[in-house]
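Visitor: what follows is a predicted protein model with its sequence.
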Amino acid sequence: MFVPLHDGVPLRFLRVPYVTYGLISLCIATRIAIHFWTNEATEVAVLAGFGTIPSVLFGEARLPDELLKAPAWLTLMTGIVLHASFAHLFGNMLFLWVFGDNVEDAMGHARFLAFFVLCGMAGAMLHALMNPESEQPLVGASGAISGVIASYLILYPRVRVWGLAFKWIPLRIPAMFALGAWILFQLLSALFDQQGAVGWWAHLGGLGAGAALTPLMVRRGLPLFGRPA
């Protein structure tokens, strides 16, 4: 397990990655609001009403009429900013903080926001397709951030990233190794952790969407795969 801390890649086109900072702020504010202004029962209701529940998305189940909720299709987006705990939030926001600014720099503000949302939706949809009868809400920005990771790997595979291996060993290794190992872990977990509480397929859906969308959404002429300009 590798926890990224810093990459040191300077921004080339933007002065401030407003969208990255805005997304982090929105996710943090949402988690704080849920924590301090709901009790246990209402928190569960919020996650159920605005997270992606596969069986509800496909019309096999229905939430109570009196529950405040988003339309089923819209939960593919609303679930992105919800997190089940502060630990869940911290892990996602750390990855977004380290890698999001450079991907936003490569795409521009508007395209990066669209990219982030599309990757999150793709992740939630693949999770639902792989678990169509599930009644558990999928929440979190993991699918969207997985798309960011895929994009960063395409843009900066040779950049050396500072991080902690196994959560405590400091290392500085190329992104292709650090993030490649992370991707392999997601794939193996999706295949073998059938009863896990983590949305592994959402991660893979976001990765796939990120890899497919990156060549279409980066600035014209920007080199990919670490090639010289």
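Guide: Okay, I see it.
Visitor: alpha carbons only for contacts and neighbour counts from here, please
Guide: Will do.
Visitor: correct me if wrong: A211 contacts I149.
Guide: No. A211 is not in contact with I149 according to C-alpha atoms under 8 Å; the separation is 9.0 Å.
Visitor: more neighbours, those two?
Guide: With neighbours defined as other C-alpha atoms under 10 Å, A211 and I149 compare such that I149 has more, 27 against 20.
Visitor: gap between that one and Y21?
Guide: Separation of I149 from Y21 (C-alpha to C-alpha, to the nearest Å): 17 Å.
Visitor: second structure for comparison follows:
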Amino acid sequence: MSEEQHGLPEPETGRNHSAGREPVFNLAPAVVGFALICIAIYAVQAMLLDEQGQIWLLVNFAFVPIRYTGPYALDLAAFISPVSYSLLHGSLAHLFVNMIWLAAFGSPLANRIGTARFVAFWVAGALAAVALHFAIYPSSATPLVGASGAISAMMGAAARFAFYVDRRQSKPAFNGPLLPISLVLSSRSVLVFLAVWMVVNVVTGVGFGGGPDSQQIAWEAHIGGFLLGFLGIKFFDRPSRNENLRETRTE
């Protein structure tokens, strides 16, 4: 998609557009699937594994930066943990919060791009999150877990398509064309969303272990995921979503 196209969907206002909206929690099969996997893994971890078993789980499936920078041979865990960490959670509260955000932001995206693309997007978001975390904490020996890096990528993607509605077409709000970055960054609604997202991430990162000694996803990893979603959604979006971009009009 060219970022230089003109004539964009009209900004959403206070008028009634309920007929063109789809429910936020219209759960897609892919979202349900990921949620069930995360819940099942945590249930096994919390109810069936003893302390030694939980340590084994973290060593083999959580992302541990020092695995790559320390004097260790690269085993299977070195290749699967940059993605498998996103299916693990450090506490019931951690799991609950992430599943709520997954339902809210993952459902519109999965319904928009389809199951296969959504799975690929999850993997890419998880990788982007740990890439930035690794760049900042390359020698950390603390396991990194949680779906919030991948979910942050979904939030970044939502900023490109969820804040504008084409009033001339009876399509759900989330099914509109992908908007150019220049227009997105000039939208007050998007800027408020970005500001709130950043403040929440910094506050939770500082308050609940955003540094290298935390098992929770650090806010730096959130940023890595968010940037992947915001800048890279065009590589996962269906081309048909953007074919009418030239025909839409601004207010």
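Guide: Nice, I can see it. Fair warning: this is a prediction, and the values are worked out from it, not measured in the lab.
Visitor: going along the chain, name the strands of the first structure.
Guide: 2-6, 160-165, 169-174 (DSSP state E).
Visitor: what residues sit buried inside the shortest one?
Guide: Of the residues in strand 2-6 of the first structure, those scored as buried under the neighbour-count criterion (16 or more other C-alpha atoms under 10 Å) are F2, V3, P4, L5, H6.
Visitor: out of those residues, what pair is the most spread apart?
Guide: F2 and H6 (12.1 Å; C-alpha to C-alpha).
Visitor: hmm, back to that, closest one to E40 of the first structure among the strands of the first structure?
Guide: strand 2-6 (30.1 Å).
Visitor: need the residues that contact that closest one.
Guide: Identification of contacts with strand 2-6 of the first structure by C-alpha atoms under 8 Å, 6 or more residues apart in numbering yields L94, F95, V98, V161, W162, G163, L164, A165, F166, K167, A178, W182.
Visitor: which position in the second structure aligns with the third one?
Guide: Structural alignment (TM-score structural alignment) places V98 of the first structure against A104 in the second structure.
Visitor: and its match, how many neighbours?
Guide: 20.
Visitor: buried among the contacts of strand 2-6 of the first structure? Need that as a selection in ChimeraX.
Guide: Only the buried members of the contacts of strand 2-6 of the first structure enter the following ChimeraX selection, criterion being 16+ other C-alpha under 10 Å:
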select :94,95,98,161,162,163,164,178,182
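Visitor: ok, of the contacts of strand 2-6 of the first structure, which one's closest to V56 of the first structure?
Guide: Nearest to V56 of the first structure among the contacts of strand 2-6 of the first structure: F95, at 29.8 Å, using C-alpha to C-alpha.
Visitor: name the nearest residue to the closest one, ignoring sequence neighbours.
Guide: P4 (6.7 Å; C-alpha to C-alpha, 6 or more residues apart in numbering).
Visitor: please report how far the one you found lies from L96 of the first structure.
Guide: For P4 of the first structure relative to L96 of the first structure (C-alpha to C-alpha), the value is 10 Å.
Visitor: swap in A150 of the first structure?
Guide: According to C-alpha to C-alpha, A150 of the first structure and L96 of the first structure sit 12 Å apart.
Visitor: and for N102 of the first structure?
Guide: According to C-alpha to C-alpha, N102 of the first structure and L96 of the first structure sit 10 Å apart.
Visitor: how many neighbours does L191 of the first structure have?
Guide: 11.
Visitor: ok, now how distant is it from W201 of the first structure?
Guide: 9 Å.
Visitor: for L171 of the first structure, same thing?
Guide: Taking C-alpha to C-alpha as the measure, L171 of the first structure falls 28 Å from W201 of the first structure.
Visitor: and if you look at H83 of the first structure?
Guide: 17 Å.
Visitor: ok, now R62 of the first structure?
Guide: In terms of C-alpha to C-alpha, R62 of the first structure sits 23 Å off from W201 of the first structure.
Visitor: which stretches in the stretch 1-150 of the second structure count as helices?
Guide: Listed in chain order, the helices of the stretch 1-150 of the second structure (DSSP state H, counting those that start in this stretch) span 29-47, 51-61, 66-69, 76-84, 92-101, 107-113, 115-136, 148-158.
Visitor: nearest to S240 of the second structure, out of these?
Guide: Taking those one by one with C-alpha to C-alpha, helix 107-113 is closest: 10.3 Å.
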